[in-house]
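**Q** structural data only, the sequence is not supplied:
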């Protein structure tokens, strides 16, 4: 308006500067999106591994531990570990963005079970009272449960309830679970580097602010070849064009930001609650116990 009505031509910025800034912004936003996407896919791979190894754990515990009660304890202790791990991964961190407006608006379409019930209510369903109390008093509940599982395996092997070959197989699986837990906790406790995230956000904001001023002179030159109503009014097209391009850049920035933290409880999270429900269903079926299908429901549980 100032450029058109009051001839403030000094507001115009050379288009070359805007193009260079837009190119740099595209590179840094693209880099951020690739890195955050890799974080999300690797976090999903971790839980796919947990899913497969959990089924293997259930098969060995069912088929090669003669005492069915001991077999059931191994399986249920594993379910307790899964429960503790998903609760640990859902604990909020200060850098996470699940509460931001663009994430909060989708919250009505799904639920996060870890925010609805306390872990104190669930662990006694899988562990004896003494073990549940010990685990809940530990600084790291999932790590303590894995320690209990290791002690239990050693006792089963010592008493002859578990053969050496299958003891080694289960112990190897236990080591895999420790490794997978550590990798998942790494994604939870170490966010996408803040310096890259901050620079990306600043570049996008600065580009969106400067972009309309870079178009002023270019659109003003279009008036020379215009006739009729649009003659002298081409400058007004700067508004919709700059809004459209700015929306593209801010959307790309928001996409990257929404996938930075794969366990924060946002709409783009790894669905660890659903995966744990599927594992629980499969392992209980191996024991001959019937459970409800966790995939049935109107509201998606992450």
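**A** Cool, the structure landed. What you see is a predicted model; the values in this text were computed from it and never measured. Numbering: from 1, shown residues only.
**Q** from here on, just use CA atoms for contacts and neighbour counts.
**A** OK.
**Q** show me what the longest helix seen in the chain is packed up against.
**A** Longest helix in the chain by number of residues (criterion: DSSP state H): helix 15-64. Secondary-structure packing of helix 15-64 (3 or more C-alpha pairs under 8 Å, 6 or more residues apart in numbering; DSSP states H and E): helix 68-89, helix 164-189, helix 194-221, helix 238-258, helix 272-286.
**Q** by how many degrees do the last one and helix 68-89 diverge?
**A** For helix 272-286 against helix 68-89, the angle between stretch directions is 180 degrees (axes from the mean of the first three to the mean of the last three C-alpha atoms, to 10 degrees).
**Q** which strands and helices sit next to helix 272-286?
**A** helix 15-64, helix 68-89.
**Q** distance between stretch 54-70 and the chain's centre?
**A** 32 Å (C-alpha atoms, centre = their mean, to the nearest Å).
**Q** list the contacts of that stretch.
**A** Here stretch 54-70 makes contact (C-alpha atoms under 8 Å, 6 or more residues apart in numbering) with 71-72, 74-75, 78, 161-163, 166, 170, 173, 279, 282-283, 286-287.
**Q** just the closest of those to residue 4, please.
**A** residue 279 (65.0 Å; C-alpha to C-alpha).
**Q** look at that closest one and say how many residues are nearby.
**A** 22 (other C-alpha atoms under 10 Å).
**Q** residue 290 now?
**A** The burial count for residue 290: 12, using other C-alpha under 10 Å.
**Q** the helices and strands packed on helix 15-64: which one's closest to residue 21?
**A** helix 194-221 (6.4 Å).
**Q** could you check how far residue 160 is from residue 167?
**A** 10 Å (C-alpha to C-alpha, to the nearest Å).
**Q** so these two - more neighbours on which side?
**A** residue 167 (20 against 12).
**Q** check it against this one:
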């Protein structure tokens, strides 16, 4: 996530430079053709076209931002549920050595769970983070198709075992299970966002109409701008291309790009809070790197 205050217009320009270069060459060709041929430029209702395109692009950007913001919301819910789980497990399990060992195991496995989930969403290998938290011993859940869900399920089984041993009662288990259901629901929402792209029409039509509008721009502007048509048309086209690029940047909040939700920082927050609930030192806070918070 970009947290720096300096506008990053250069990044948008780099992403759209090939289309913008083609547009500028087309603008020059239209301008030369207009000045060296007897054919007049047709009058085009660019205002109507531009207004319709702006509405379409605005709708697409809003849809993409809604996905990004929902991703941030469900990770906020995951953070809250993680704190609640650590608190509930600490309050429910008995003070004897075996009970505290189980508490430590459940909370540390939950820390591993959020890191594994982060890697799953970003399409990365979660093994390194899982072993950093849980140690070098084999972690069977990593062999599952959904390792994060395996870790969550394993915690549920451990707490059910505590019930059978009489360490907690059914009311306490029900309250902890309700928190784990919230965690599972948050994971499901994240997976839904990752696995369900915007409908094809939301992606293809804005791209097509933006490029068509850029093709028509110099034809409608050449009589007004004259020799300055390539510059004016390219600048106006860049604004629409930038709006198109914003939608592409925000549509996947877990894409592991500079535009996605700061999963690494949020996982570090969860790990720090859970560690402190166990009396362990917190991990270092993730700081922005070059104005980017990962």
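**A** Sure, I can see it. Bear in mind that the values here come from a model prediction, so they are computed numbers and not experimental data.
**Q** number of residues surrounding the counterpart of residue 156 of the second structure in the first structure?
**A** Under the alignment by TM-score structural alignment, residue 156 of the second structure pairs with residue 150 in the first structure. Around residue 150 of the first structure there are 16 other residues, counting by other C-alpha under 10 Å.
**Q** show me what the helix or strand harbouring residue 150 of the first structure is packed against.
**A** Assigning secondary structure by DSSP states H and E places residue 150 of the first structure in helix 141-158. On a contact count with 3+ C-alpha pairs under 8 Å, 6+ apart, helix 141-158 of the first structure meets helix 68-89, helix 129-136, helix 164-189.
**Q** give the aligned range of the first one in the second structure.
**A** In the comparison with the second structure, helix 68-89 of the first structure aligns to the range 100-121 (TM-score structural alignment).
**Q** give the buried residues for the matching stretch.
**A** Within stretch 100-121 of the second structure, the residues scored as buried using 16 or more other C-alpha atoms under 10 Å are 100, 102-104, 106-121.
**Q** repeat that for stretch 254-263 of the first structure.
**A** 255-263.
**Q** measure it end to end?
**A** Span of stretch 254-263 of the first structure from end to end, C-alpha to C-alpha: 17 Å.
**Q** wait, isn't residue 177 of the first structure in contact with residue 48?
**A** No: the pair residue 177 of the first structure / residue 48 is not scored as a contact, 12.0 Å apart, by C-alpha atoms under 8 Å.
**Q** the two: who's more crowded?
**A** Between residue 177 of the first structure and residue 48, residue 177 has the larger neighbour count (other C-alpha under 10 Å), namely 22 against 14.
**Q** the more buried one maps to what in the second structure?
**A** Using TM-score structural alignment, residue 177 of the first structure pairs with residue 183 in the second structure.
**Q** any idea how far its match lies from residue 260 of the second structure?
**A** With C-alpha to C-alpha as the criterion, residue 183 of the second structure and residue 260 of the second structure are 21 Å apart.
**Q** likewise residue 288 of the second structure?
**A** 13 Å.
**Q** which neighbours do those two have in common?
**A** Contacts common to residue 288 of the second structure and residue 260, judged by C-alpha under 8 Å, 6+ apart, are residue 294.
**Q** quick check on these two: which one has the bigger neighbour count.
**A** More neighbours surround residue 260 than the other of residue 288 of the second structure and residue 260, with 23 against 15 (other C-alpha under 10 Å).
**Q** please pull up the equivalent of the more buried one in the first structure.
**A** Using TM-score structural alignment, residue 260 of the second structure pairs with residue 269 in the first structure.
**Q** from memory its match sits against residue 262, does it?
**A** Yes: in this structure, residue 269 of the first structure is within contact of residue 262 by C-alpha under 8 Å, at 4.6 Å.
**Q** tell me, what's touching the two both at once?
**A** residue 40.
**Q** one step back: who's in contact with the match of residue 260 of the second structure?
**A** Contacts of residue 269 of the first structure (C-alpha under 8 Å, 6+ apart): 40, 259, 261-263, 302.
**Q** distance check, it against residue 16 of the first structure.
**A** Taken as C-alpha to C-alpha, the span from residue 269 of the first structure to residue 16 of the first structure is 40 Å.
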